[in-house]
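Engineer: give me the fold of what follows.
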Amino acid sequence: MGVNLTKGGNVSLTKQAPGLTSVVVGLGWDARTTDGRAFDLDASAIVTDADGRAVSDQHFIFFNNKTSPEGAVTHSGDNLTGEGGGDDEQITVNLASLPAQAGKVVFPVSIYGADSADSNGQTFGQVRNAFIRVVNSADSSELARYDLSEDASTETAMVFGELYRNGEEWKFRAIGQGYSAGLSGIARDFGVNV
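Structural biologist: Next up, the predicted model:
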């Protein structure tokens, strides 16, 4: 069983699983009952350098750009409803194949189309049972999990967590930071040209 984290907590994945080379980051959520309009959340990943700047615009991985240039980060595809148990979307990260300048992989989740989310009044305050988990690709064991419980009543996007390099180790940090500027605001903050 993996480590359950609280906001701001971190764990060494390398110590949890010596020889770790690849992980699957699973993200999940359920939409609260709303007025019946469609509610679509999208997971993404941004590969950054140690200073938190995107390695390149192509290192912003999401439903329209499913693979990083070197193939180290791959998005499984878009789940339009969040229905069902388990992971709603998954992003595979081959740690050994990341570019040398990669220091972090950040995992934002956004309500599809921040503009439409704003106009529909949809926010993360209407999301429940949200989580991010890190699974060892080699044996499918869960290494870390963060269940988000914060009230994000005005935010249309959130950074759930991040993988980061610390010397020779890979660690995972639970973040849970909301953004009212949507996914484009998060992307701009990490230096992606959107």
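
Engineer: okay, CA-based contacts and neighbour counts for the rest of this
Structural biologist: Will do.

Engineer: hang on, S184 in a strand?
Structural biologist: No. With DSSP: H, G, I helix; E, B strand; the rest coil as the criterion, S184 is helix rather than part of a strand.

Engineer: and F172, that's in a strand?
Structural biologist: Yes. Read with three-state DSSP, F172 is one of the residues of a strand.

Engineer: wait, what's in contact with the closest residue to it other than its chain neighbours?
Structural biologist: Among residues not flanking F172 along the chain, L163 sits closest, at 4.5 Å (Cα to Cα, 6 or more residues apart in numbering). With contacts defined as Cα atoms under 8 Å, 6 or more residues apart in numbering, L163 is in contact with 104-106, 170-173.

Engineer: make a markdown table from those residues and add distance to T6 and neighbour count to it.
Structural biologist: Compiled in a markdown table, those are given as follows (distance: Cα to Cα, whole Å; neighbours: other Cα atoms under 10 Å):
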| residue | distance to T6 | neighbour count |
| --- | --- | --- |
| K104 | 19 | 26 |
| V105 | 19 | 27 |
| V106 | 17 | 23 |
| W170 | 18 | 19 |
| K171 | 15 | 19 |
| F172 | 12 | 27 |
| R173 | 9 | 22 |
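
Engineer: these into TSV, with extra columns for distance to I61?
Structural biologist: Shown next, in TSV, are the contacts of L163 (distance: Cα to Cα, whole Å):
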residue	distance to I61
K104	13
V105	10
V106	10
W170	20
K171	20
F172	18
R173	19
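
Engineer: could you also give me the structure for this second sequence? I'd like to compare it with the first:
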Amino acid sequence: MSLTLSLSKPGDKAAKLSLNLNKDEKFTAKLLWDGGTDLDLHALLCVGVEGGQAGITSLDQILSTYNVRRKIAGSEVGVIDKNADGTFEIYQGALVHSADAIDGKLDGVDEWIRVDPARIPKKSGEFIEIPLIAMIHPQSGSQTFANVRNAQVQIVNSRGDTLLDISLSAQFGPFIGVQMGSIMIDSNGKAEFSQVGSGFMGDFNSVIEHFG
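Structural biologist: Now for the predicted structure:
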């Protein structure tokens, strides 16, 4: 199924689509785009109680290349260790990120995040929201999503079948960061895609504040 994501307005209730996954079935979110713009795919492991909002309370819940352990000006930042193949993960493989792609020139998928619901830590009555955030790298200068061509997120099941193909409307052109929907996993393990489209003008810290 293909859909075009529109910019959500305050007060909008996002429509949800069932992903028709078995309970605890692994799936992958793939980011594709064309051109020389450096995009990064990020995901947050937000936790909430049924009837409330999901959020993050720890750096351990942030799957981002910006959260990989490294040194900047002699100080260590980040909490995630990079694997030998360039991938990195949180919660022992609950979410695994591909090696970083610096542009959209690869043939096919540029970056991906694999989700293993069975490894996600949650208590009875809790649900999970995994916002999928695509952001233009700060070193790309003054570029916005108006400079990005054919940005898409695909949701693929464990057998390699594409369940959803999500593209962006032109409304996201002014932004440097875009929430390309969220994966919702309820307390019973049912997975859905929430059609929430948010735009960010600030850096990745503004995204963290939005979900904090």
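
Engineer: how near is P18 of the first structure to L5 of the first structure?
Structural biologist: Distance of P18 of the first structure to L5 of the first structure, given as Cα to Cα, to the nearest Å: 20 Å.

Engineer: if we can go back for a sec, which of the contacts of L163 of the first structure does the second structure keep?
Structural biologist: With both residues aligned by TM-score structural alignment, their matches' Cα atoms under 8 Å, the contacts of these that the second structure also has are 104-106, 170-173.

Engineer: need the max-distance pair from these.
Structural biologist: V106 and W170 (13.0 Å; Cα to Cα).

Engineer: what residues are up against the residue nearest to the spatial centre of the second structure?
Structural biologist: With distances taken as Cα atoms, centre = their mean, L132 lies nearest the centre of the second structure, 2.2 Å away. By Cα under 8 Å, 6+ apart, the contact set of L132 of the second structure is 41-44, 179-183.

Engineer: again, but for D203 of the second structure
Structural biologist: 138, 176-177 are the contacts of D203 of the second structure under Cα under 8 Å, 6+ apart.

Engineer: and those, which are buried?
Structural biologist: Buried members of the contacts of D203 of the second structure, scored by 16 or more other Cα atoms under 10 Å, are 176-177.

Engineer: now the contacts of D203 of the second structure as JSON lines including distance to R159 of the second structure?
Structural biologist: Output for the contacts of D203 of the second structure, formatted as JSON lines (distance: Cα to Cα, whole Å):
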{"residue": "P138", "distance to R159 of the second structure": "36"}
{"residue": "I176", "distance to R159 of the second structure": "33"}
{"residue": "G177", "distance to R159 of the second structure": "30"}
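
Engineer: restricted to helices, list the contacts of D203 of the second structure.
Structural biologist: If you go by DSSP state H, the contacts of D203 of the second structure have nothing in helices.

Engineer: of the contacts of D203 of the second structure, which belong to strands?
Structural biologist: Here DSSP state E is the test, and the contacts of D203 of the second structure give G177 as lying in strands.

Engineer: closest one of the contacts of D203 of the second structure to I166 of the second structure?
Structural biologist: G177 (15.8 Å).

Engineer: would you mind finding the match for the closest one in the first structure?
Structural biologist: When the first structure is aligned by TM-score structural alignment, the residue opposite G177 of the second structure is A157.

Engineer: with F211 of the second structure instead?
Structural biologist: Using TM-score structural alignment, F211 of the second structure pairs with F190 in the first structure.

Engineer: residues in contact with that match?
Structural biologist: 46, 48, 52-54.
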